[in-house]
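> No letters, just coordinates:
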């Protein structure tokens, strides 16, 4: 890896690059070629030439079979050097360009005959045919199964990311005198743990632990059981990398995952970062509030917790009044995720893992040696679950990750994985939670609207029947168009509060409406009209009746968890499904 750093800019000996920089020694250079002032491809080819020569010397030491495998790594390193100022494209095409009449064949000749003699670098270039011969051998090299192919992909992305980070840090230091002192690691996890354990929710769980009962009669007891059961199961499998946490909506998975992630970080001191990844910005916002409740009083701890998405400023709220803010340093930290604890979205994570743009790979290396909590895994397309679990297994193995996968409707992904290691199921007693009377009987489900031709007018009639009982009512539509049409239909209804939330609402507007619902007194009706933005990441506890446009089972299950969330047995929730917009 060090060789990539050493060689990545050696191509700046290119006289045309020096001329472009304004170096007076090369201003009169008459050199002309198709490479132009490009220094990256010159560096890449010189790297190839140097290390393929070394490889022939190493054959006695490494053996013939290992030698052929090293050819692939040498070409991968060369490819990374060639692309370190541009996006990743195709490694296969890069290698094939060294075949007969390929672009890189011509470039080798121009380097050998023009660039090196005109530069001040004393270097004896090998014959071109040596590189061409090794390039053609790559396709014939065999690897053992899909895991080794994934290892190659992870390797080249990791080295590419490290090279980009090193290059950016060095350039920023030289040009702007801004020095990156650290890359954001958790060296004080015990302080976070101690602060978390002071919370009332943690204290109540430990109190319950001392007097556990077989008969679970309250929702908080069930949440405590999930917390304790998963903690015990994790202790048995601390050496494993992937964990499944499947439990019904409303059973405290977020708090449980926070405890589990701290346990993993304490157990393995090589783990230095923590990522919480969610499908929606609403979930990110909700969990940011949870973090603030736990750590907001400790400025030195909360300062290291950052939200990374399209809606958050580079500045944390408590930084806005500070003076002497270095915005270049803030930008570098955001681009390269120099944060000990990061809250972000699936879009951000999967762009880091698979995006081909240079910016996508900036922070890939930061994932190494970290704990990642992946929430709401069911929001991915069913057709790519095999690829998801296979890649997550490989990333966990080769980057030293611990990944906790959470969902209320988690598929049995073990059967889909193409890797040898199977994830650990943290909830062994599945029926203890999914068949618990508290959850089974918190709502009655009504399907009678599915048997009728649905219209907004019919829905309004049914909704008003529930509102007249002074209930808090939630109605969810699939499309914004239908939600707004229903909102317009309710315009003349003045007896109870009626509000609407869609994906177009700002965070502030959404918070204002939800606070209004939360603070609405018992005995007063309230109608909230929403799109699917309400399904996850919105903490609503007092909905007593819900109407939903039926869609996929996972979505319907999430919605049911919004009704009578606190499991009030004196007032059972009512859930109505209808079919309006075809999905």
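All right, it came through fine. Since the structure is predicted, the reported quantities are computational estimates derived from the model, not experimental observations. Numbering: from 1, shown residues only.
> For the rest of this, base every contact and every neighbour count on C-alpha atoms.
Fine.
> mind listing the strands for the stretch 151-300 of the chain?
242-246, 273-278 (DSSP state E, counting those that start in this stretch).
> again but with the stretch 401-550 of the chain, I slipped
Along the stretch 401-550 of the chain, counting by DSSP E, counting those that start in this stretch, strands occupy 402-407, 424-425, 443-446, 472-476, 497-501, 526-530, 545-549.
> got another, please set it beside the one above:
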């Protein structure tokens, strides 16, 4: 074990313990108060730290940090570095010895308040920690003293923030430098060691720290990333173990950390699925072609070849941390990626979790269904797969009431809420599992994942320790803002190496982000050595032909031409016998919502006027969940229809259309759109027409790809798209990114390392790495109207709103239970919620909760059944004084 033989701070030796100190108070269902001794809490925190290290195999992780941060130090210096780290966890609550905290927070009147009345404990813990270890640090000389001093100050900063967020480091440094040079504060009066014995003047801590930092900035610029990750990882461990210990005292012990215990169960289920069995049959038949379950030109032959090649190249690189997996849309990436994840877990016993990360919630939900089938619908594994995002309810965990003495947990809940469906729901454990990702297989979004990597508050970093020793599959990474691609790959490389992550970056349009690495970085393995082998295969290359003829029309005339061409194409699909297997389904995509809605109305009207029977559907980002589900189901199962949409259709929507029309935007977005057409690769004659109406820069800010010469407005890009030559396209983009990062402006990457990273400006880092840079102010409308069927149950929107209000007002409910039940409501309410910009006009509403307003549906602002934000504005402006 990494921390064997490392001494803990001796509490009894350094504090006057004649009068007990309390850490927490708890009230049982009978109203009885019980208190927890501070020493008990500190010991319980360390117990959970040891448990977490064992469950998550964290001991090698600490070796990684040691090697990267203090690898050159002597063994005695490394031993002190370990002691500083270990005791950051143990000493985090020493400040609760503050008499004011004991009197005012713990009602422990055996102590007397001081004149300051200050009840803070986190900062005083940091102060005591620094004071205690400073002499030990100063006993070393030269570089060893410098790095140990740097660590001591940094660790104390982490302690000081464990009840808040990672805010200003310079302010903390100024305060602790001042206070350590003073006489002992009265708030630390029961701490027996003297203050300031190693410091001869105020400010010396701050001056010494900045002197060391100047040298690090000059000589080890990119050591800033490992130190940033170290700080966040230590912060995550500290707040997690503190939270676990507190929860144990309040609600009972935590037994399950949601890790994969036995990979063999997953492998068995995966290998028994029909898809995997056929792939293995194909593999065995390579020397005997008649034994293959697939025809030579069957797309499943190609999918099997890709599956096997990716596996082979993965196994050739067992010690790598990051992998690129590029493959065409429809080539079975999800199934292949699960096989890769299982192979990684099989090859490294430390790995114990799989995390899938997607750009859109639609992809998250869709992939869960695919994964259940991938594991042959094994019910135990299906239960291990959990969606974690902002709209899916918290997974309810159940337990036997026998686990709780006197059945108090369930008795109290049942007494207050006799309508509880399942009285064995453990709300505390359910919320805890969600906060810390106590699930073996997690499906989440890019935004959630980046919040864990870069967020500054406690709840953001709760899951970080659980991402250690995980296989992480990042899907559609090119959807990240490309001015951040360099920072993203630099952080992913170090996060993967330090936390023993295995990260598979996959997409149909995958930039070689390795070109953005530092100069001394090793190349990252590509799991498909020659992606063109698959892209150039007729099944993928020829499944959709491209037509650029509509690009010659200007903005004034294109919509009329487009209407005619769509109707002409639909009639041709209906009447031409050459289109075998076609269902006459056409997809039209615009950039702006308003354009899509207007065109939807015009197309409907023109079809009616010509007596043509077609169902026309429209889907934009303004549609709520119920409407999206209704439309997608109609498109999947219907025929003779036209879907008008915005970019919400490009990725994450599992539909297979016959023909497409697209307003041009970014080069790789065009390929994402092509992936919605002839996905089955079984149709001959599928085509996509490109046109130019709304400018793409309305949507894609700060994106190198929006330059005209890098879009298909430039004919030079036509052949790149037709031949799927994404490497040539991304080479141009990556060179521009590298050039911009070297320029002397706000994008300069070295300035970012010096001023943001080395100054431990975690708030600025979080802001810098924000994926969605959207400063628009919006409100949410809960629009009551017709009942909606959700999972076979008819939901009345008005009753749902009333029940939601009642739940919010219920102050008798425990916090965890309320969070879980509110998440259940939020998932249902999402079916009735629409987003609009903060209105500059008055509108009628029948209830309000923060930025959520209850309104009554009127068909005036639902023309053709579609919510229209402009019609909503006009309706309320016209009816304001009626």
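Everything's here; your move. Small disclaimer: the values here were computed from a predicted structure and weren't measured.
> quick one: which of the strands of the stretch 401-550 of structure 1 is nearest residue 173 of structure 1?
The closest of these to residue 173 of structure 1 is strand 402-407. By CA to CA, the value is 33.4 Å.
> Show me what the closest one packs onto, helices and strands only.
Judged by 3 or more CA pairs under 8 Å, 6 or more residues apart in numbering; DSSP states H and E, the packing partners of strand 402-407 of structure 1 are strand 242-246, helix 253-267, strand 370-374.
> In structure 2, what range does it match?
Aligned by TM-score structural alignment, strand 402-407 of structure 1 corresponds to residues 502-507 of structure 2.
> Give me the mean distance between the matching stretch and structure 1.
The superposed stretch 502-507 of structure 2 is, by mean CA distance after the TM-score superposition for structure 1, a mean 0.5 Å from where its aligned residues fall in structure 1.
> Show me what the lengthiest helix in structure 1 is packed up against.
Secondary structure of structure 1 per DSSP state H: the longest helix is helix 145-176. Helix 145-176 of structure 1 is packed against helix 64-82, helix 358-361, helix 385-398, with contacts defined by 3+ CA pairs under 8 Å, 6+ apart.
> Residue 129 of structure 2 maps to what in structure 1?
So, by TM-score structural alignment, residue 129 of structure 2 is matched to residue 47.
> Equivalent analysis for residue 150 of structure 2, please.
In structure 1, residue 150 of structure 2 lands on residue 72 (TM-score structural alignment).
> Quick check: residue 390 of structure 1 touching residue 418?
Yes - the pair residue 390 of structure 1 and residue 418 passes the contact test of CA atoms under 8 Å, sitting 5.6 Å apart.
> who has more neighbours, those two?
A count of neighbours by other CA atoms under 10 Å puts residue 390 above the other of residue 390 of structure 1 and residue 418, at 22 against 18.
> ok, that one - contacts?
By CA atoms under 8 Å, 6 or more residues apart in numbering, the contact set of residue 390 of structure 1 is 416, 417, 418, 419.
> what's the spacing between the alignment partner in structure 2 of it and residue 516 of structure 2?
Taking TM-score structural alignment, residue 390 of structure 1 has residue 490 as its aligned residue in structure 2. In this view, residue 490 of structure 2 and residue 516 of structure 2 are 8 Å apart by CA to CA, to the nearest Å.
> center of structure 1 - which residue?
Taking CA atoms, centre = their mean, the centroid of structure 1 lies closest to residue 349, which sits 2.6 Å from it.
> quick one, what contacts that one?
residue 277.
> swap in residue 344 of structure 1?
By CA under 8 Å, 6+ apart, the residues touching residue 344 of structure 1 are 275, 276, 277, 278, 281, 284, 307, 308, 309.
> try it again with 6 Å
Taking CA atoms under 6 Å, 6 or more residues apart in numbering as the contact definition, residue 344 of structure 1 lies against 277, 307, 308, 309.
> Output those residues in JSON lines; the columns should cover secondary structure and neighbour count.
As requested, the contacts of residue 344 of structure 1 are exported to JSON lines (DSSP: H, G, I helix; E, B strand; the rest coil; neighbours: other CA atoms under 10 Å):
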{"residue": "277", "secondary structure": "strand", "neighbour count": "24"}
{"residue": "307", "secondary structure": "strand", "neighbour count": "23"}
{"residue": "308", "secondary structure": "strand", "neighbour count": "20"}
{"residue": "309", "secondary structure": "coil", "neighbour count": "16"}
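> mind checking how far the equivalent of residue 270 of structure 1 over in structure 2 is from residue 226 of structure 2?
Aligned by TM-score structural alignment, residue 270 of structure 1 pairs with residue 350 of structure 2. Distance from residue 350 of structure 2 to residue 226 of structure 2, counting by CA to CA: 21 Å.
> Let's verify residue 394 of structure 2: helix, strand, or coil?
At residue 394 of structure 2 the chain is in coil, as set by DSSP: H, G, I helix; E, B strand; the rest coil.
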